[in-house]
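S.K.: Sequence first, predicted model second:
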Amino acid sequence: MHLAVVVPAFNESEALREFHLRLAAVFDKLDGMRCEVLYVDDGSRDDTYSVMCSLRDADARVSTLKLSRNFGKELALTAGLDHVDADAVVVIDADLQDPPELIPTFIAHWREGYDVVYGTRASRAGESRLKKLTASAFYRVMERLSNTPVPRDTGDFRLLSRRALDGMKQLRERQRFMKGLFTWVGFKQLSVPYDRDPRFAGTTKFNYWRLWNFALDGITSFSGAPLKAATYVGSFTAMIAFIYGVWVLIKALVWGDTVKGYPSLMLVVLFLGGVQLVALGVIGEYLGRLYVEAKQRPLYLTDEFVAAAENPADR
């Protein structure tokens, strides 16, 4: 049996060596399995790739992939999945928030017949209350809006069987929300709760602005609910405006009321204008994603790929 571990990294040189020590210890305990790890450098500005190369030179189970620039975690993860061919693939970050020691548990459930085994965060150490609150709110919003149920409090840390991996390789959209895509492929899936640790070193690459845009990508990739909401709000507003207009006309014809109230008129105009701009913004988000998809650019470009020494034919 062949196990591959994909580790996307961006400016993670401080954590990589410790991560590999713990991962190698897990590999050593997996009797009867051929193990390898693919480190993907997503255009790091520090010496992340140099550390990856040194790990590859010291361990024959290590492969390295360097992208031509920073494409973002979703595409770096996609590149890693494209370059592995194994019976089972584990996706994990290099910051040690997700424990490599949980991999044998994933493998045990995979052997029971599960195609996707994912880690669900029972706790999130080292994160602010605001970060935990916004993350919880995002997953619950996605749960309600998306036709594809995205598991709550679940990141990218998971195991994929070969057929789940083959399914992922067929999904070539450019605006990628991997958590949703992992669920979209279906098959038999299982959650494994665990306690998430704080980062071993460095700082998170996701500030609140990037997280906000990430949430927009997730919602627009897996739900048309914002478009429907814009339609409903517009229809409701138009109905209220029509009823109010009829009332003003009746007052003028029956009681001879003159139409007054410049401030209230401005308030209505500004409100309706704001609703229209919000609706146009929602449409623009979807239209912008169609524009990106229509250009048909490659998902990523590879600078260098070096296969593990245990597979010399792949060099």
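M.R.: Structure received.
S.K.: Every contact and neighbour count from this point should use C-alpha atoms.
M.R.: Fine.
S.K.: what's the first-to-last distance across stretch 187-204?
M.R.: Terminal residues of stretch 187-204 lie 32 Å apart, using C-alpha to C-alpha, to the nearest Å.
S.K.: And here is the other one:
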Amino acid sequence: MKDQLISIVLPVFNEEAGIQATIDTLLNYIEQQEEHYELVFVDDGSQDKSVSIIKNALNLHDNIKLVEFSRNFGHQLAITAGLQYTKGDAVVVMDADLQDPPEVIPQMIKKWNEGYEIVYGKRMQRDGETIFKKFTAKMFYRTFQKLATIDMPLDTGDFRLMDRKAVHQLLKLHEQDPFVRGQVTWIGFRQTSVQYHRQERLAGETKYPLSKMIKLALDGITSFSMKPLQFVNIFSIVPLVSGVLSLGYMIASSSYSLAGVGVTILLFTLGLLMLSIGILGSYLGRVLDQVNNRPRFIVSKTEGFEERNKGIHHFTARQMNN
């Protein structure tokens, strides 16, 4: 519909090599659509020329907006911040590297107009990614589905369309380390999918190396599952049972020394204890982050739209100079 405004949120982190192509592609896409669009870029502390390229485009196009973080706060918080600055009837979240093709957005809008409040992209194929990354991603989604208290769809990322009322409810959540795709599942509403072919990155390198993938997985599991804590109780039984069985076997067979069995059980027990402490630490770390109540992110500057304070921590020029 011609009166609809669609906001597109694009987190950006060191995308100098491909951000201009992304801007050009999206502007070309917008020109062919009947809806109105705004592009909200969220710079997550880039150290390259990404911001200057976006600003050049912003000076030429009224529908381009820019939100700048004071430092790198992470991809998920960049999405969260972008949602707070949108004003569209529906909001699309997509990566700034064109792996999420804009051509899929009309399919999402069609589903939205049919009455669905959330339409997520389901990846049927992933080009340009290693076998290891594809395998670990597949395993994560299936493990998460077994552990979590929510039924998050398999093989979906953050590429999705959300109705304004869904965005409004999502912004009520204030987790320090949000797992956005899990949060979107948790809030409910009518949800459906559109299938798409995830393209190879046009330029630059992935901003999700193994370390960040692991952190994202841990954030997701500890946000929506208590089963790892239950596993700790199960693990505590294993050393006890092993000790009793080993002692019984040693007495019956007389083939193992007491010292040998003792050392084996001790090492096994210590390993389980360390694993259990690590699991507990992950949950306690999340509690500590919430108790500290620090701002989840700090926006140093915005350009392209009027300043709107919706609980966002934003420094004015005067405050920064004091």
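M.R.: Good, I have the coordinates. Just so we're clear, the structure is a prediction, and the values are computed from it rather than from any experiment.
S.K.: which residues in structure 1 form strands?
M.R.: In structure 1, strands defined by DSSP state E lie at 2-9, 34-41, 62-67, 88-91, 116-124, 154-161, 189-196, 302-306, listed in chain order.
S.K.: against structure 2, where does the longest one fall?
M.R.: Right, the one you point to is strand 116-124 of structure 1. Aligned using TM-score structural alignment, strand 116-124 of structure 1 spans residues 118-126 in structure 2.
S.K.: show me the contacts for the residue nearest the centre of structure 2.
M.R.: Nearest residue to the geometric centre of structure 2 (C-alpha atoms, centre = their mean): Gln76, 4.3 Å. Gln76 of structure 2 makes contact with 177-180 under the criterion C-alpha atoms under 8 Å, 6 or more residues apart in numbering.
S.K.: most surrounded residue in the residues you listed?
M.R.: Phe179 (23 neighbours; other C-alpha atoms under 10 Å).
S.K.: Leaving out the residues flanking it, which one is nearest to Leu273 of structure 2?
M.R.: Ser236 (7.8 Å; C-alpha to C-alpha, 6 or more residues apart in numbering).
S.K.: ok, so what distance separates the one you found from Phe268 of structure 2?
M.R.: Where Phe268 of structure 2 is concerned, Ser236 of structure 2 sits at a distance of 11 Å (C-alpha to C-alpha).
S.K.: Please apply the same query to Glu307 of structure 2.
M.R.: Distance from Glu307 of structure 2 to Phe268 of structure 2, counting by C-alpha to C-alpha: 58 Å.
S.K.: Over to Gly82 of structure 2?
M.R.: 47 Å.
S.K.: now swap in Phe13 of structure 2 and tell me
M.R.: As judged by C-alpha to C-alpha, Phe13 of structure 2 and Phe268 of structure 2 stand 43 Å apart.
S.K.: So between these two, which is more surrounded?
M.R.: With neighbours defined as other C-alpha under 10 Å, Phe13 of structure 2 and Phe268 compare such that Phe13 has more, 23 against 15.
S.K.: which of the contacts of Gln76 of structure 2 also appear as contacts in structure 1?
M.R.: Shared contacts between this structure and structure 1 among the contacts of Gln76 of structure 2 (both residues aligned by TM-score structural alignment, their matches' C-alpha atoms under 8 Å) comprise 178-180.
S.K.: Tell me where the stretch 1-150 of structure 1 has helices.
M.R.: Assigned by DSSP state H, counting those that start in this stretch, the helices in the stretch 1-150 of structure 1 fall at 13-29, 48-58, 73-82, 103-111, 129-145.
S.K.: Quick one: list the elements packing against the second one.
M.R.: To tie it back to what came earlier, the one meant is helix 48-58 of structure 1. Under the contact definition 3 or more C-alpha pairs under 8 Å, 6 or more residues apart in numbering; DSSP states H and E, helix 48-58 of structure 1 sits against helix 13-29, strand 34-41, strand 62-67.
S.K.: quick revisit: and the strands of structure 1: which comes nearest Glu285 of structure 1?
M.R.: Evaluated over the strands of structure 1, closeness to Glu285 of structure 1 peaks at strand 154-161, with 24.2 Å, by C-alpha to C-alpha.
S.K.: rewinding a little: map the residue nearest to the centre of structure 2 across to structure 1 for me.
M.R.: Using TM-score structural alignment, the equivalent of Gln76 of structure 2 in structure 1 is Glu74.
S.K.: Contact partners for the residue mapped onto Leu96 of structure 1 from structure 2?
M.R.: Counting by TM-score structural alignment, Leu96 of structure 1 lines up with Leu98 in structure 2. Residues in contact with Leu98 of structure 2 (C-alpha under 8 Å, 6+ apart) are 22, 199, 201-202.
S.K.: So which of the helices and strands packed on helix 48-58 of structure 1 is the most surrounded?
M.R.: strand 34-41 (a mean of 26; mean count of other C-alpha atoms under 10 Å).
S.K.: which strands and helices sit next to the lengthiest helix in structure 2?
M.R.: Identified as the longest helix of structure 2 according to DSSP state H is helix 258-292. Using 3+ C-alpha pairs under 8 Å, 6+ apart, the elements in contact with helix 258-292 of structure 2 are helix 210-224, helix 227-253.
S.K.: List the buried residues for it?
M.R.: Neighbour counts over helix 258-292 of structure 2 (16 or more other C-alpha atoms under 10 Å) mark 261, 265, 269, 272-273, 276, 279, 283, 286 as buried.
S.K.: now do stretch 246-255 of structure 1
M.R.: Buried residues in stretch 246-255 of structure 1 (16+ other C-alpha under 10 Å): none.
S.K.: Same question for stretch 151-158 of structure 2.
M.R.: So for stretch 151-158 of structure 2, counting by 16+ other C-alpha under 10 Å, buried means 152-153, 155-158.
S.K.: what range in structure 1 matches that stretch?
M.R.: Counting by TM-score structural alignment, stretch 151-158 of structure 2 pairs with residues 149-156 of structure 1.
S.K.: Check stretch 15-32 of structure 2 too.
M.R.: Alignment of stretch 15-32 of structure 2 against structure 1: residues 12-29, by TM-score structural alignment.
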